[in-house]
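A.B. asks: sequence? don't have it. structure:
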């Protein structure tokens, strides 16, 4: 197996879960920690391999002898030539085409709940176009769409918790009515590993949401309750958030982006018509479970 994006928040966990399932795993990245194609001395089933998704030759070389591919590469902020289109569409298409040419048996494209090629949001639209591009080149590709993922050292739960602790008055996106179904990153990684070992090889779509659907306000209150906090939550119109995000993107270093605001305007809830954790035999963990562990470890 080879994992592109195998050093990222989700990708690194996919690598570990694949190893737990006794797969030999190759991590493809532009700057591998280990030597080119050399096994990890601590785990001979793990290799780091230099490959750039924008370079067909390096991708083709990385795929030699590979039976399964996971594309977990993602981009949340555009920088120069690294755009949503170049990463989520062009690079995904290139990888799928090379995988098909190399005779790869299984291909998993990690996307996201809400991906829509018809969306007015460029980020969401490129996610949807990326799915279409992959399926056009590798007809049997499996699409994995996680909801917003949480886990230790994430950019989601940890950020909300930090802000709730610092801000006695907490500004909400809109009126806090957007629905979310956060998924534990380890559950998503385990799902990818189980998809890779399934006997079935038909194309499929898995939407992976956690055990609870919250409104944004309910999620904030649940997190605050676990942390023993009682913030005042105030609604802030999305127009104000878009203006703030626009300024944030101009003043480099500020974390908020317009695509993050756009994502908070749509519900990210798994469809009952799609396969999910249940079909893979996984009982997803709740955000409250992880919070209790995180907070007890701090104590």
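C.D. replies: Perfect, I can see it now. This structure is a prediction, so every number in the text was calculated from the model and none was measured. Residues are numbered from 1 along each chain as shown.

A.B. asks: drop to CA atoms for contacts and neighbour counts, all remaining ones
C.D. replies: OK.

A.B. asks: For stretch 241-254, list every residue counted as buried.
C.D. replies: 241-242, 244-245, 248-249 (16 or more other CA atoms under 10 Å).

A.B. asks: An error on my part: the question was meant for stretch 56-69.
C.D. replies: 56, 58-60, 62-63, 66-69.

A.B. asks: could these be laid out in CSV, adding secondary structure?
C.D. replies: Formatted as CSV, the buried residues of stretch 56-69 follow (DSSP: H, G, I helix; E, B strand; the rest coil):
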residue, secondary structure
56, helix
58, helix
59, helix
60, helix
62, helix
63, coil
66, coil
67, coil
68, strand
69, strand
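
A.B. asks: is it true that residue 185 touches residue 150?
C.D. replies: Yes - the pair residue 185 / residue 150 is scored as a contact, 5.7 Å apart, by CA atoms under 8 Å.

A.B. asks: can you pull out the helices in the protein?
C.D. replies: 11-20, 56-62, 84, 92-101, 122-137, 157-166, 185-197, 216-226, 238-250, 258-263, 287-298 (DSSP state H).

A.B. asks: got the angle for the fifth one vs helix 92-101?
C.D. replies: Helix 122-137 and helix 92-101 meet at an angle of 20 degrees, taking axes from the mean of the first three to the mean of the last three CA atoms, to 10 degrees as the criterion.

A.B. asks: rewinding a little: just put the helices of the chain in a markdown table and tack on distance to residue 279.
C.D. replies: Output for those, formatted as a markdown table (distance: least, CA to CA, whole Å):
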| stretch | distance to residue 279 |
| --- | --- |
| helix 11-20 | 18 |
| helix 56-62 | 31 |
| helix 84 | 31 |
| helix 92-101 | 25 |
| helix 122-137 | 21 |
| helix 157-166 | 26 |
| helix 185-197 | 10 |
| helix 216-226 | 26 |
| helix 238-250 | 36 |
| helix 258-263 | 27 |
| helix 287-298 | 21 |
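
A.B. asks: so which of these comes closest to residue 35?
C.D. replies: helix 56-62 (13.5 Å; CA to CA).

A.B. asks: re earlier: distance to residue 202 for the buried residues of stretch 56-69 - can I get that in CSV?
C.D. replies: Listed next are the buried residues of stretch 56-69 as CSV, based on distance: CA to CA, whole Å:
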residue, distance to residue 202
56, 26
58, 28
59, 24
60, 24
62, 24
63, 21
66, 19
67, 15
68, 14
69, 15
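
A.B. asks: okay, pairing it with this:
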């Protein structure tokens, strides 16, 4: 039986709420005392979210971006909604166009039809509809489609997102455990501004609560600007390992990406995911994922939303400890 307190509280729908970013948005909304409807393709895989909230506070429902009726049902009675859906690689019907563009348009259109008060889209720094990168272009086109259907939507553009379930620092940690040499694609020179997933989630909650400027693009980055090489070095410090870091130019990087992607395809996914890289991932390293000077000056940042961003070195040791030689039982050598 649902708690009567939550029955009377505001309702927010989180599309993609079981994903890496989405689950933290759910947590941030729950902490505000709101009811949360988690809209996902497979609700049975979202049951792990139930303990985050009180009885009846979180509800998982089935929704598919290709079926407008399911989207409308997920938005019924909701006052707020956020689009946290996304794919890093295209598989089957889950293409960049289908999810980032057509899906974004369908969600924004349905939110407007459902009289949702506030709507937010989680995009990415550097999103550009005119980009030569299919992934980056799809993000930019998705933003355009969202604004066309829901003009007051808040767009959140995070840099590389990190946290316990990330596929960034965890990947370096796993590679350091198994390989004596770690390749740094695109030379390891790409500049990043990693943002903690909990801070991104707070920004999404603030946007839904009306604490962000409507029809505004926020660029979200942490306090540290670092190169890909420096990110790998941070992982080595956190895991107390010593590995050779080798920067690879774009040409061999693309060659490795093509080879590993092909291997994954012909082996039906049996090729180690840890060693699989896509060309789209290499493409992203051609851009610096950092907050622009304009966004800083205009307050379109985490601090502009009243959120103090957390540093990489303050967070990653807590979840990369498993990559140390003896896990959390390894004593730290004094400097």
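C.D. replies: Right, received. Where do you want to start? All of these numbers come straight from a predicted model, not from anything done at the bench.

A.B. asks: What would you report as the TM-score here?
C.D. replies: Here the superposed chains carry a TM-score of 0.93, computed using TM-score structural alignment, normalised by the length of structure 1; 297 aligned residues with a CA RMSD of 2.1 Å.

A.B. asks: which strand of structure 1 spans the most residues?
C.D. replies: strand 43-50 (DSSP state E).

A.B. asks: which ones are touching the alignment partner in structure 1 of residue 148 of structure 2?
C.D. replies: When structure 1 is aligned by TM-score structural alignment, the residue opposite residue 148 of structure 2 is residue 136. Residues counted as contacts of residue 136 of structure 1 (CA atoms under 8 Å, 6 or more residues apart in numbering): none.

A.B. asks: Now which residue in structure 2 aligns to residue 61 of structure 1?
C.D. replies: By TM-score structural alignment, residue 61 of structure 1 lines up with residue 73.

A.B. asks: Roughly how far does its match sit from residue 166 of structure 2?
C.D. replies: For residue 73 of structure 2, the distance to residue 166 of structure 2 (CA to CA, to the nearest Å) stands at 30 Å.

A.B. asks: which residue is nearest the middle of structure 2?
C.D. replies: The centroid of structure 2 falls nearest to residue 21 when counting by CA atoms, centre = their mean (4.6 Å).

A.B. asks: contacting residues around that residue?
C.D. replies: 84, 197, 200-201.

A.B. asks: Apply 10 Å and report the result again.
C.D. replies: By CA atoms under 10 Å, 6 or more residues apart in numbering, the contact set of residue 21 of structure 2 is 84-86, 122, 161-163, 165-166, 196-198, 200-201.

A.B. asks: Buried among those? Make that a PyMOL selection.
C.D. replies: A single PyMOL command selects the buried members of the contacts of residue 21 of structure 2 (16+ other CA under 10 Å):
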select buried, resi 84+85+86+122+161+162+163+166+196+197+198+200+201
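
A.B. asks: Okay, residue 54 of structure 1 and residue 238 of structure 1: tell me how far apart.
C.D. replies: 35 Å.

A.B. asks: make that residue 186 of structure 1, sorry
C.D. replies: Following CA to CA, the distance that separates residue 186 of structure 1 from residue 238 of structure 1 is 32 Å.

A.B. asks: List the buried residues for stretch 279-297 of structure 1?
C.D. replies: For stretch 279-297 of structure 1, the neighbour count (16+ other CA under 10 Å) marks 280, 284-287, 290-291 as buried.

A.B. asks: got it, and stretch 164-179 of structure 1?
C.D. replies: In stretch 164-179 of structure 1, counting by 16+ other CA under 10 Å, buried: 164-165, 170-179.

A.B. asks: same check, this time on stretch 164-177 of structure 2
C.D. replies: Result for stretch 164-177 of structure 2 [16+ other CA under 10 Å]: buried residues 164, 166, 169-177.

A.B. asks: Onto which residues of structure 1 does that stretch map?
C.D. replies: Using TM-score structural alignment, stretch 164-177 of structure 2 pairs with 152-165 in structure 1.

A.B. asks: Show residues contacting that stretch.
C.D. replies: By CA under 10 Å, 6+ apart, stretch 152-165 of structure 1 touches 9-10, 148-151, 166, 169-171, 182, 184-185, 219-221, 223-224, 226-233, 287, 290-291, 293-294.

A.B. asks: Now which residue in structure 1 aligns to residue 286 of structure 2?
C.D. replies: Looks like residue 286 of structure 2 aligns to residue 265 there (TM-score structural alignment).

A.B. asks: Neighbours of that match, how many?
C.D. replies: 16 (other CA atoms under 10 Å).

A.B. asks: now it, nearest residue through space, not along the chain?
C.D. replies: residue 178 (6.3 Å; CA to CA, 6 or more residues apart in numbering).

A.B. asks: Now do the contacts for the aligned partner of that neighbour in structure 2.
C.D. replies: By TM-score structural alignment, residue 178 of structure 1 lines up with residue 190 in structure 2. Shown in contact with residue 190 of structure 2 (CA under 10 Å, 6+ apart): 184, 226-230, 284-290.

A.B. asks: hmm, try it at 6 Å
C.D. replies: Residue 190 of structure 2 makes contact with 227-228, 285, 288 under the criterion CA atoms under 6 Å, 6 or more residues apart in numbering.

A.B. asks: Which residues are in contact with the aligned residue in structure 2 for residue 251 of structure 1?
C.D. replies: Superposed on structure 2 with TM-score structural alignment, residue 251 of structure 1 falls opposite residue 263. Residues near residue 263 of structure 2 by CA under 6 Å, 6+ apart: none.

A.B. asks: quick revisit: just give me the closest of the buried residues of stretch 56-69 of structure 1 to residue 40 of structure 1.
C.D. replies: residue 62 (16.4 Å).

A.B. asks: Not counting its neighbours along the chain, what's nearest the closest one?
C.D. replies: Nearest one to residue 62 of structure 1, counting by CA to CA, 6+ apart, is residue 51 at 6.3 Å.

A.B. asks: So what's the residue count around the equivalent of the one you found over in structure 2?
C.D. replies: In structure 2, residue 51 of structure 1 lines up with residue 63, judged by TM-score structural alignment. Using other CA under 10 Å, residue 63 of structure 2 has 23 other residues around it.

A.B. asks: Make sure residue 63 of structure 2 is actually in contact with residue 41.
C.D. replies: Yes - under the criterion of CA atoms under 6 Å, residue 63 of structure 2 makes contact with residue 41 at 5.3 Å.

A.B. asks: how many neighbours does residue 42 of structure 1 have?
C.D. replies: Residue 42 of structure 1: 7 neighbours (other CA under 10 Å).

A.B. asks: now it: how far from residue 21 of structure 1?
C.D. replies: 17 Å.

A.B. asks: ok, now residue 108 of structure 1?
C.D. replies: Relative to residue 21 of structure 1, residue 108 of structure 1 is positioned 16 Å away (CA to CA).
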